[in-house]
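Participant: with the input below, show me the fold.
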Amino acid sequence: MTLITETRDIATCRALRRTVFIEEQGVSEADEVDDKDDDAIHLLATQNGKPVGSARLLVMGDTGKVGRVCVLAEARGTGLGANLMQAAVARFRSVPGVTKVKLGAQTHALGFYERLGFTAIGPEFDDAGIPHREMVLTL
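Facilitator: Sure thing, here's the model as predicted:
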């Protein structure tokens, strides 16, 4: 059974991010770890009680920013990533004044986010050595 919940277990979310971003994708620890975790809303996805994915949500005025979305390799292709993103968008819909959701998508994942209703805007940019595009969804 898959469950997505809001959590304050930042250590578990960071461990998932370490596996996906630092170990798999070669992102430096300096690029992955920042000072925003304490101010964020964290979503944790578990399958049969085991943590397999997470996302970090930041409220910035009228904008909800989704970041650090990760799913362990063993859970990819199961719809978990889409469920995690849908939970993130639903969480932002519950925040008064938030009218749009933004994220920086790795370019290989543009189609994934487009299927969820996001639109790419602006030019491609480099984030931690990985090409990205900014994407937005109006609530």
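Participant: only C-alpha atoms from now on, for both contacts and neighbour counts.
Facilitator: Fine.
Participant: just the helices from the protein, written as ranges.
Facilitator: 10-17, 29-32, 80-93, 110-115 (DSSP state H).
Participant: now the first one: buried residues?
Facilitator: The reference is to helix 10-17. Residues 10, 12, 13, 14, 16, 17 are the ones in helix 10-17 that count as buried (16 or more other C-alpha atoms under 10 Å).
Participant: name the residues that touch that helix?
Facilitator: Identification of contacts with helix 10-17 by C-alpha atoms under 8 Å, 6 or more residues apart in numbering yields 32, 37, 42, 44, 51-55, 68, 70-72.
Participant: can you redo these as TSV with neighbour count?
Facilitator: Below are the contacts of helix 10-17 laid out as TSV (neighbours: other C-alpha atoms under 10 Å):
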residue	neighbour count
32	14
37	17
42	23
44	24
51	19
52	23
53	28
54	31
55	25
68	21
70	24
71	23
72	17
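Participant: one more, for comparison:
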Amino acid sequence: MNKISVRLADWSKDNADIRRIREAVFIAEQSVAPELEWDSEDAQASHFLACEGDYPVGTARLLDDGHIGRVSVLKDWRGLKVGDALMEAAIAEAEKRGLRRQMLSAQVHASAFYERLGFNIISEEYLEAGIPHVDMVRNSD
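Facilitator: This next block holds a predicted model:
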């Protein structure tokens, strides 16, 4: 296996890869309705692609207000620290932009992953797209 690299993606140029990954993870695996997965924020968001060699295997996005979301890794690459690499890139980009507070809506089963990265749960559990979520926040020092 090659080393995983993460790069800032271009929504218009990398759209097919971003869509392929998110459709596989959220729509096919988790049964999220397509109309809930795709929103108007995608066009303005900063997107990240994690690649093994030249092959994109994960993606995430950062909104201008510090919200990190749509973190998704293809099934065969899970457990290989791809999610960590994506989150580290998104957090670093947020901090570079002076966004000292990063937020996300985490699927409950993934909350421990985000806690490892310094996020804290700040809400009760709620359903989003039929999946239990919690709001989480991380403050940069």
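Participant: TM-score for these two?
Facilitator: Remark: TM-score between the superposed chains equals 0.94 [TM-score structural alignment, normalised by the length of structure 1]; 135 aligned residues with a C-alpha RMSD of 0.8 Å.
Participant: before we move on, the earlier item: any chance of the helices of structure 1 in CSV with distance to residue 132 of structure 1 as columns?
Facilitator: Below are these laid out as CSV (distance: least, C-alpha to C-alpha, whole Å):
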stretch, distance to residue 132 of structure 1
helix 10-17, 17
helix 29-32, 14
helix 80-93, 17
helix 110-115, 9
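Participant: so how far is the first residue of stretch 36-44 of structure 1 from its last?
Facilitator: 17 Å (C-alpha to C-alpha, to the nearest Å).
Participant: which residues of structure 2 does it align to?
Facilitator: Stretch 36-44 of structure 1 corresponds to residues 41-49 in structure 2, going by TM-score structural alignment.
Participant: list the contacts of the nearest residue to residue 47 of structure 1 once chain neighbours are set aside.
Facilitator: Using C-alpha to C-alpha, 6 or more residues apart in numbering and skipping residues adjacent in sequence, the residue nearest residue 47 of structure 1 is residue 2, 4.4 Å away. Applying C-alpha under 8 Å, 6+ apart to residue 2 of structure 1 gives the contacts 45, 46, 47, 48.
Participant: what does the longest strand seen in structure 1 contact?
Facilitator: Longest strand in structure 1, counting residues (DSSP state E): strand 50-60. Here strand 50-60 of structure 1 makes contact (C-alpha under 8 Å, 6+ apart) with 12-13, 16-17, 37, 39-46, 64-72, 75, 80-81, 84-85, 88, 98.
Participant: any idea of the angle it forms with helix 80-93?
Facilitator: Angle of strand 50-60 of structure 1 versus helix 80-93, following axes from the mean of the first three to the mean of the last three C-alpha atoms, to 10 degrees, is 30 degrees.
Participant: what angle sits between strand 50-60 of structure 1 and helix 10-17?
Facilitator: Going by the same axes, to 10 degrees, strand 50-60 of structure 1 makes 100 degrees with helix 10-17.
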